[in-house]
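Colleague: model this:
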Amino acid sequence: MNNYKLNVIYHNSKVGTLIYTNHLASFQYDTDWIANGFSISPFSLPLSTKIFTPSFQPFDGLFGIFNDSLPDGWGYLLMDRIIKQNKVDTKRITPLYRLSILGSSTLGALEYKPNETIYKKDSFERNLDEINEQCKLILNNEKSDSLDYLFKNAGSSNGENPKIFKRYNNEDWIIKFANSQDSNNIGIQEYEYSLCAKKCGIQIPNTHLFESNNCPGYFGIKRFDRKDNTKIHMASASALLETSHRLPNLDYLDLLKLTFYLTKDISQVKQMYKLMCFNVFSHNRDDHSKNFSFLYDDNKWQVSPAYDLTYSNSFNGEHATTINGEGANPTKRDLLQVGLDFGLDTNFCKLIIDKIEDIVKTDLAKYL
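Modeller: This is a model prediction of the structure:
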């Protein structure tokens, strides 16, 4: 397999071609896609016949939209283990090689061909407690006999927590497990955060607390990049703005502006505003640029449902995304100012701030 060239595919149609030279992955749209498709990343990759080459390298030479297809955290750990297990020549391990390993098993709707499958088939089903124990082995750098199974079912996943992609009630779900720093109650905590967010009027997918014999339960969330067995194109704020989520360089005002630019819909902006308020009052401070995404469906962009909502900290205990420039101790005044700076109605902002504060303080008091 030539890991210096890959075709990018969407719903069985060729979007374009990636070519990797001098540590940069250039991209060119396919002619038919230009005539009938859409821009997969409006700022960096507008529909054009030109060859696009990244001008800077926050993503190892990839454009952000293709970096979104690669895992980080848990998924990246699994990928590295599977590469090591198969004794792959290190000279072959480029970002395009990693994309080729994932092939059609990526998050979102973009796929990559030719695909190179390096994991062994493992169709033996495990229950969630068994999967959790195998995840612990991998986190502890111990040998697991389920590595191929885990990579097949979670190799494209993001975030620090181990997780698995599962079918549940004929739908696609993500089920999360505790990492080495989490308490035994992390599953029920994230579940209760999701219920609170719904009560606050925040759009969030269906969630479920899956039973366990070893802990209060495992948190599960329905995948929003899948709809009726169809893959939905997805782009994080990190990808769209070509900025690493490891760099805390965004403010929520930037996210409101990005939302309006993409959606042209003030109701979508209000959704993002509600999420900002929830994150502040619920102490969800790991609010980096990969934790905000947009979906392209029915020929339009929209804010994705909220995800990764739980008590958390980021750099130095601050918010990864600032609120009116404040990351350590944002106030209600800061929340209001972000809304006013965008142009939202004062009464709307005050109402949302007070409503979400009251709900969060009541429903999540034991975590705050």
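Colleague: When you work out contacts or count neighbours from here on, use the C-alpha atoms and nothing else.
Modeller: Fine.
Colleague: which residues in the stretch 151-300 of the chain form strands?
Modeller: 163-168, 171-176, 207-210, 218-222, 226-227, 230-231, 233-236, 250-251, 293-297, 300-303 (DSSP state E, counting those that start in this stretch).
Colleague: tell me which strands and helices the third one is in contact with?
Modeller: Contacts of strand 207-210 with other secondary structure elements, assessed using 3 or more Cα pairs under 8 Å, 6 or more residues apart in numbering; DSSP states H and E, are made with helix 186-199, strand 218-222.
Colleague: tell me the most buried of these?
Modeller: Mean neighbours per residue, mean count of other Cα atoms under 10 Å, is largest over the helices and strands packed on strand 207-210 for strand 218-222, with a mean of 24.
Colleague: Next, work out how far apart the closest residue in space to residue 177 that isn't next to it in sequence and residue 138 are.
Modeller: Nearest residue to residue 177 in three dimensions, chain neighbours excluded: residue 162, at 5.3 Å (Cα to Cα, 6 or more residues apart in numbering). Applying Cα to Cα, to the nearest Å, the value for residue 162 to residue 138 is 10 Å.
Colleague: List the buried residues in the lengthiest helix in the chain.
Modeller: In the chain, ranked by residue count with DSSP state H as the criterion, the top helix is helix 346-363. The neighbour-count check on helix 346-363 (16 or more other Cα atoms under 10 Å) flags 349, 352, 353, 355, 356, 357, 359, 360, 363 as buried.
Colleague: Check stretch 158-169 too.
Modeller: So for stretch 158-169, counting by 16+ other Cα under 10 Å, buried means 158, 160, 161, 162, 163, 164, 165, 166.
Colleague: can you tell me which two in those residues are farthest apart?
Modeller: 160 and 166 (18.3 Å; Cα to Cα).
Colleague: residues making contact with stretch 256-263?
Modeller: Here stretch 256-263 makes contact (Cα atoms under 8 Å, 6 or more residues apart in numbering) with 266, 268, 269, 272, 273, 300, 301, 302, 303, 342.
Colleague: Please provide the structure for the following sequence as well, for comparison with the first:
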Amino acid sequence: MISKASATECFVYITLPGETSAVTAGKFVLSQNARNDALGQFVYRSKYLEDPRAVEIDPVELKLSKRTYETVRLNGVFGALRDAGPDYWGRRVIEKHAGKAQFGELDYLLESPDDRAGALDFGVNTEPPAPKRQFNQTIDLEKLQALADAVVRDDLPNDPQAQQVQDLMLLGTSMGGARPKAVVQTDGALWVAKFNRADDSWNNTRVEYAMLRLARECGLVTPESRIETVGGKDVLLVKRFDREKATKGYTRARMVSGLTILRSEEAPEARQNWSYPVLVEELRRIVEEPKKDAKELFRRVCFNALISNTDDHPRNHAIIAQEKNWKLSPAYDLTPSTPVSLERRDLALDCGDQGRYANANNILSQHARFLLDRPEAEQIVNDMKAQVERAWYDTMRSHGVSEQDAERISTAFVYPGFSL
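Modeller: Alright, predicted model coming up:
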């Protein structure tokens, strides 16, 4: 448990490619500058820089170097470190477990369990601790669902010694998004288990599962997924693409979000900097196969527009590196919405000359920045529109979405404004 005073420094550990245990990459210090702004400083450890296996923490801000990196953005926390921290749901779990709501940014990093996304970990000791290598099993899903329900209802004991509170950190904290989740181990792999909420308008787990399948039918790269039904409730399992089973544990891929690539943040005033054309240009400078990944990102923009996924914010895009080179991660968090307007719907990021407008002509207006010529881009848009129009209902129903839920969501798909 962290001390009452917020932490101001920590060591940053990294699991190198092909390894299952971490080494110390460097030290991070959070202080204030002369103007009382939060100032973050990071320096790589000399021993790490001398290691021939050393890899950069991220290709945007923290490249391998002897220099001391500094930032006043994001309350002094570098983007790649923030990406390894807990999401909204994870912060809520940590706060409930600790019995308080006042945490500094570093405290969240230090309090997160080993399920965090990517290859980083954090601690107060110079050398990293041994990995715990203990994970929930699918037989724990009913218990985890009950814990998630209790967090959503704000119905947990205040006593930090209570068993429910002690069990709370079994839930996932760092895999993106605000929905209840946990990490489980089954079939020799790690999976993110996503739970429904009592106040959901439809069976979200079934619908998201169907969207992952529909995305594959449209040619997108998505992680392996499946549905488990436990205690009469559906749980979506999505295989983690930042972990691979090895003899002594799990190797870990580095992971950096689109938010970090854009050098942006989640505050409303920063959203003017959220842009798919800018994201793809930055992506092209980083990844090993720019043309392949640029085309894949273009397809995702089209798919998000066609299913009215208006929650396609930059943290729902990422690059990963299982070895030294970076690539676009599989698509994740693909969820439809049902805005009232039939003429205009907006994505979370600008996607063309008309800003965030989820419209075919708007998306096509920036085709060149995705390294596509106009005819190829038009073919992608037309083919995907036809596929979603033709298959969304059958895909939903064949993957367990009820007829009632399919009807509720029907206006999400190929809304009229897409083709205006």
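Colleague: mind checking which of the helices and strands packed on strand 207-210 of the first structure is nearest residue 146 of the first structure?
Modeller: Counting by Cα to Cα, and looking across all of these, nearest comes strand 218-222 at 19.0 Å.
Colleague: Wasn't residue 129 of the second structure part of a helix?
Modeller: No - the assignment for residue 129 of the second structure is coil, going by DSSP: H, G, I helix; E, B strand; the rest coil, so no helix is present there.
Colleague: Could you report the separation of it from residue 252 of the second structure?
Modeller: Counting by Cα to Cα - residue 129 of the second structure and residue 252 of the second structure are separated by 16 Å.
Colleague: the more surrounded of the two?
Modeller: The neighbour comparison of residue 129 of the second structure against residue 252 (other Cα atoms under 10 Å) goes to residue 252, with 28 against 14.
Colleague: need the contact list for the spatially most central residue of the second structure.
Modeller: Centroid-nearest residue in the second structure, with Cα atoms, centre = their mean: residue 176, separated by 3.7 Å. Contacts for residue 176 of the second structure (Cα under 8 Å, 6+ apart) come out as 86, 87, 88, 315, 316.
Colleague: again with residue 111 of the first structure
Modeller: Taking Cα under 8 Å, 6+ apart as the test, what residue 111 of the first structure contacts is 8, 9, 10, 103, 104, 105.
Colleague: Make JSON lines from those and add neighbour count to it.
Modeller: Output for the contacts of residue 111 of the first structure, formatted as JSON lines (neighbours: other Cα atoms under 10 Å):
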{"residue": "8", "neighbour count": "24"}
{"residue": "9", "neighbour count": "18"}
{"residue": "10", "neighbour count": "20"}
{"residue": "103", "neighbour count": "22"}
{"residue": "104", "neighbour count": "20"}
{"residue": "105", "neighbour count": "20"}
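Colleague: What remains of those residues once you look at the second structure?
Modeller: Contacts conserved in the second structure for the contacts of residue 111 of the first structure, using both residues aligned by TM-score structural alignment, their matches' Cα atoms under 8 Å: 8, 9, 10, 104.
Colleague: circling back to that earlier point, which one in the first structure is aligned with the residue nearest to the centre of the second structure?
Modeller: Matched to the first structure by TM-score structural alignment, residue 176 of the second structure sits across from residue 158.
Colleague: so how far is residue 174 of the first structure from its match?
Modeller: Applying Cα to Cα to residue 158 of the first structure and residue 174 of the first structure gives a distance of 11 Å.
Colleague: counterpart of residue 226 of the first structure in the second structure?
Modeller: Using TM-score structural alignment, the equivalent of residue 226 of the first structure in the second structure is residue 243.
Colleague: Excluding chain neighbours, give the residue nearest to that match in space.
Modeller: Using Cα to Cα, 6+ apart, the closest residue to residue 243 of the second structure is residue 252 (4.8 Å).
Colleague: Just to check, residue 165 of the first structure is in contact with residue 177?
Modeller: No - applying Cα atoms under 8 Å as the test, residue 165 of the first structure and residue 177 come out as separate, 11.7 Å apart.
Colleague: Not counting sequence-adjacent ones, nearest residue to the counterpart of residue 280 of the first structure in the second structure?
Modeller: Residue 280 of the first structure maps onto residue 305 in the second structure when the alignment is built from TM-score structural alignment. Excluding the flanking residues, the one nearest residue 305 of the second structure by Cα to Cα, 6+ apart is residue 358, at 5.0 Å.
Colleague: Translate that neighbour into the numbering of the first structure.
Modeller: With TM-score structural alignment as the criterion, residue 358 of the second structure matches residue 330.
Colleague: you'd agree its match is up against residue 281?
Modeller: No - Residue 330 of the first structure is not in contact with residue 281 according to Cα under 8 Å; the separation is 9.5 Å.
Colleague: The two - which one has more neighbours?
Modeller: Between residue 330 of the first structure and residue 281, counting by other Cα under 10 Å, residue 281 is the more crowded of the two (22 against 17).
Colleague: Which residue comes closest to that one once chain neighbours are left out?
Modeller: residue 357 (6.0 Å).
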